[in-house]
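K.L.:
For reference, the sequence and a predicted model appear below.
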Amino acid sequence: MAQSTVSYLWRDRKAADGYRAGVSLHSHTNQSKETLDFLANFGNQYPIMRPIISGMERRSKDNHSVAVNYASSYWTPPMTPKLAFDLESKQIEDLNVASMVSISDHDNIKAPMLLRTVPSARQIPVSVEWSAPYGGEQDFHLGIHNLPSARASEWMATLEEYTKNPSDERLGEILAALNDEPNVLVIFNHPLWDLFLIGREKHKFLVNEFLLKYGNFMHALELNGLRNWEENRDVRRLAEKWNMLLISGGDRHGVEANANINLTNATSFTEFVHEIRKEKRSDVLFMPQYANPWKHRILQSTLDAVRHYPDFPVGSQRWDERVYHPDAKGNVRPLCELWPDGNAPPVMRYGIALVLLMGTAPVSKSLRFAWSESRQLRLALGEQEG
């Protein structure tokens, strides 16, 4: 029988007492390629933005002979693997427990492989967030943690091959093989996020269909640190329906540490995997930042993505060093190399300045008050009020 507990540090400052370690799962570094498809969807979803986006697309084509290609473009989070590892480790160690960090960038294992050359991070598991096509209209994101080091590259080739040529039969074979790896943890990340905007009910139907087919190979459903209260409550109900464990996953892309972690008495990540898979026990702790209004947190994450970080390594300092797009010959390059004079067009500079203005103290404070979710905090993830 699956046993999941959920606690909140702002309610109980001693929630970590009695545990040996905390585990940070699902965070991203500058090795993660994040899609820009959402910009096209943003224009479709909010008609008022469509003329602005269309104008930018037209100017790019007319002035620079480069057609905007959302599918081939991407952005990368600002933090290097070492900065991200240190950030997550410190938050956990501030609770007076040992730290374990599993970084899972999109569809590559570069960050953990790089970190394994650093003495303080040598024990980091080899993990990835795999975008697995399903249902013909979307991908499901699966957190695959603690791949066997000697065969990690081989596993990545297998996942990449499926992504190019998806089929239900092959997906079942791959998930069964991952399940046969005794030290690998497979998590269904943010299962109820309709990332591809196919419609909430259709998405939920596909999730349940997926779990019916492959749920035996999933070791837990993720309570996502960047998704809202309502969605995470629905994930909790989904876990109850399928008798599955709940597990943390911060999904950090910016410079704020994960908004939730797992607490454990394991002394290694492999022991933690066994705690989840064999003992079927998971203790999730939400950190104080999750108590902030969700819209405000999304704004902060957006600000993190566009801010200038002069102390970071070159290539991670400016937002246009972290956004990539094909040039006129189809070669993917940072935007800063595509600007005719090395500077973003005025309309983009003004747009970024407007976003940054929302992060200034007076505006940010007002927005946070307007977006208050005090009732959501009382209800938490399904408990009764009072």
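P.N.:
Great, that's in hand. Numbering: from 1, shown residues only.
K.L.:
going forward, measure contacts and count neighbours with C-alpha atoms only.
P.N.:
Noted.
K.L.:
mind listing the strands for the stretch 101-250 of the chain?
P.N.:
Listed in chain order, the strands of the stretch 101-250 of the chain (DSSP state E, counting those that start in this stretch) span 126-134, 138-147, 185-188, 220-224, 246-249.
K.L.:
Below is an additional structure, to be compared with the one above:
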Amino acid sequence: MVDRNHISYFWKDSKAARSYKTGVSLHSHTNQSRETLDFVANWSRQFPYLRPFLQRAESKAEDNHGVKVDYSHSYWTPPLTPILAFDLERGQVEKKLDLAGLVSITDHDSIQAPLLLRAVPSARHIPVSVEWTAPFGGDQAFHLGIHNLPSDQAAAWIKTLNEYTKNPQQARLTELLEALHALPNVLIVFNHPVWDLYLIGREKAQQRVHDFLTANRQFIHALELNGLRNWDENRRVKQLAEKWNMLLISGGDRHGREPNANVNMTNATSFTEFVHEIRDGFSHVMFMPQYAEPWKHRVLESTLDAIRDYPDFPQGSRTWDERVFHPDINGVPRPLSELWPTGRSPWYMHYGIRIVRMMGSRPLSGGLRMAWSDAHEHNYTLGEERA
């Protein structure tokens, strides 16, 4: 099967798309996706110099306002509405590759976006898909792209999957994957498989992946080359696919305004037909021009997209603190904009946001882009070529 993995790079071979009819955008997010804020708590472990600052802010919140900071039940939502996200992804395929565009949106543990889009004539054929959070091993979680759920069963499936997320049991996980695999039009993708999501350490994380694939490899149709992860990580995914004789597939993981940095190319004319092609063992991934940009700069831009103001957006989603949610004293998630005692964010948070935004302005942004340049990576791509 490995020989049926094909990878192209737009900056090396833009003509590769001419052999295909359709481009498929997989794994992107909308404002219906709840993105965890657990990473903020992890900053204390990753960056010890931030620990006193975070602890002081957490203490003030509890002492002054009676609200204990709870990162695990807090979340933020990406800025784009489902239709804006759909148009962005399809537009890139049509304009950049001159192919018909298929889009599968996978918000975290929610199918609300595709259900909403099915009421829009231009998007009525969008598959019902989700990025499912699957805890594993007691200290790790994997993200699985479950694409093209049967329309009449999708609501029941998302309820079942979310029940597992709340009460994980590894035997039950295998049962669910086997049942999903038995649905012939469903595609199951192991998203960013070597990303140590819970920072348990590289060796332990690799063991969890090994254990997961040992138990479930026959139900996983492809491993994802992630458009938002760096070159080194995607090389490791490619090696993992070679080790397990598995197919590779694209997944942009877009959260901001930059369209997915990779797509699949196919001659399928429907998403279901594309699923069958993948399950039969053929995949051609195209990395788009933005993947050749410095990775750290792309992460910065995605961060800036998350904290920008969007005055033309619907009310309630225009400012960053309207898109970040935290439980109130009754445990009900509410936008931070409603929780500030003074009606505006604390001064240190206000100026922190301003500093990050300054990093995206000229000439500082251009200087950072040059400093973070990883152009040498382009010569090696994902290992197909050697120095």
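P.N.:
The structure has been received and is ready for your questions. The model shown is predicted, which means the values in this text are computed figures rather than measured ones.
K.L.:
Next, the TM-score between them, please.
P.N.:
After superposition, the two chains reach a TM-score (TM-score structural alignment, normalised by the length of the first structure) of 0.98; 385 aligned residues with a CA RMSD of 0.9 Å.
K.L.:
before we move on, the earlier item: out of the strands of the stretch 101-250 of the first structure, which is closest to residue 303 of the first structure?
P.N.:
Closest to residue 303 of the first structure of those, according to CA to CA: strand 220-224, at 19.7 Å.
K.L.:
For that closest one, which outside residues touch it?
P.N.:
Identification of contacts with strand 220-224 of the first structure by CA atoms under 8 Å, 6 or more residues apart in numbering yields 186-191, 232, 235-236, 239, 244-251, 260, 276.
K.L.:
which of these are buried?
P.N.:
The neighbour-count test (16 or more other CA atoms under 10 Å) applied to the contacts of strand 220-224 of the first structure identifies 186-191, 232, 235-236, 239, 244-251, 260, 276 as buried.
K.L.:
In the second structure, which residue is most central in space?
P.N.:
Nearest to the geometric centre of the second structure sits residue 253, at 3.2 Å (CA atoms, centre = their mean).
K.L.:
Which residues are in contact with the alignment partner in the first structure of it?
P.N.:
Using TM-score structural alignment as the criterion, residue 253 of the second structure maps onto residue 251 of the first structure. For residue 251 of the first structure, the contact set (CA under 8 Å, 6+ apart) comprises 25, 26, 27, 28, 224, 225, 226, 258.
K.L.:
In JSON lines, list these along with neighbour count.
P.N.:
Listed next are those as JSON lines, based on neighbours: other CA atoms under 10 Å:
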{"residue": "25", "neighbour count": "28"}
{"residue": "26", "neighbour count": "30"}
{"residue": "27", "neighbour count": "26"}
{"residue": "28", "neighbour count": "30"}
{"residue": "224", "neighbour count": "28"}
{"residue": "225", "neighbour count": "25"}
{"residue": "226", "neighbour count": "22"}
{"residue": "258", "neighbour count": "28"}
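K.L.:
From those, pick the one nearest residue 295 of the first structure.
P.N.:
Nearest member of the contacts of residue 251 of the first structure to residue 295 of the first structure, counting by CA to CA, is residue 226, at 10.0 Å.
K.L.:
coming back round to it: between the strands of the stretch 101-250 of the first structure, which gets nearest to residue 160 of the first structure?
P.N.:
strand 126-134 (8.9 Å).
K.L.:
Which residue numbers in the second structure does the closest one align to?
P.N.:
Here strand 126-134 of the first structure aligns to the second structure at residues 128-136, judged by TM-score structural alignment.
K.L.:
chain center to that stretch, what's the gap?
P.N.:
11 Å (CA atoms, centre = their mean, to the nearest Å).
K.L.:
same question, stretch 172-189 of the first structure
P.N.:
In terms of CA atoms, centre = their mean, the centre of stretch 172-189 of the first structure is found 19 Å from the chain centre.
K.L.:
Go ahead and confirm residue 176 of the first structure touches residue 215.
P.N.:
No: Residue 176 of the first structure is beyond contact range of residue 215, at 10.4 Å (criterion: CA atoms under 8 Å).
K.L.:
Looking at those two now, which is surrounded by more residues?
P.N.:
Between residue 176 of the first structure and residue 215, counted using other CA atoms under 10 Å, the more crowded position is residue 215 (19 against 15).
K.L.:
do you know how far the more buried one is from residue 175 of the first structure?
P.N.:
Distance from residue 215 of the first structure to residue 175 of the first structure, counting by CA to CA, to the nearest Å: 10 Å.
K.L.:
do residue 369 of the first structure as well
P.N.:
45 Å.
K.L.:
who has more neighbours, the two?
P.N.:
A count of neighbours by other CA under 10 Å puts residue 175 above the other of residue 369 of the first structure and residue 175, at 16 against 12.
K.L.:
What degree of burial does residue 334 of the first structure show, as a neighbour count?
P.N.:
By other CA under 10 Å, the residues close to residue 334 of the first structure number 20.
K.L.:
show me what contacts the nearest residue to it once chain neighbours are set aside?
P.N.:
Spatially, and ignoring its direct neighbours in sequence, residue 334 of the first structure is nearest to residue 324 (4.3 Å; CA to CA, 6 or more residues apart in numbering). Applying CA under 8 Å, 6+ apart, we find residue 324 of the first structure in contact with 73, 74, 75, 332, 333, 334, 335.
K.L.:
where does the aligned partner of residue 324 of the first structure in the second structure land in three-state SS?
P.N.:
By TM-score structural alignment, residue 324 of the first structure lines up with residue 325 in the second structure. Following DSSP: H, G, I helix; E, B strand; the rest coil, the label given to residue 325 of the second structure is strand.
K.L.:
Helices along the second structure, start to end?
P.N.:
Counting by DSSP state H, the second structure has helices at residues 38-46, 51-65, 82-96, 112-117, 154-166, 170-181, 202-216, 231-244, 271-279, 295-307, 336-339, 347-358, 364-371.
K.L.:
May I see these arranged in TSV, with distance to residue 378 of the second structure as well?
P.N.:
Below are the helices of the second structure laid out as TSV (distance: least, CA to CA, whole Å):
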stretch	distance to residue 378 of the second structure
helix 38-46	29
helix 51-65	37
helix 82-96	20
helix 112-117	35
helix 154-166	38
helix 170-181	36
helix 202-216	25
helix 231-244	9
helix 271-279	27
helix 295-307	12
helix 336-339	41
helix 347-358	28
helix 364-371	15
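K.L.:
quick one: the match of residue 324 of the first structure from residue 79 of the second structure, how far?
P.N.:
13 Å.
K.L.:
list the contacts for the spatially closest residue to residue 343 of the first structure that is not a sequence neighbour?
P.N.:
Distance criterion CA to CA, 6+ apart; nearest residue to residue 343 of the first structure, sequence neighbours excluded, is residue 336 at 6.8 Å. Counting by CA under 8 Å, 6+ apart, residue 336 of the first structure makes contact with 320, 321, 342, 343, 344.
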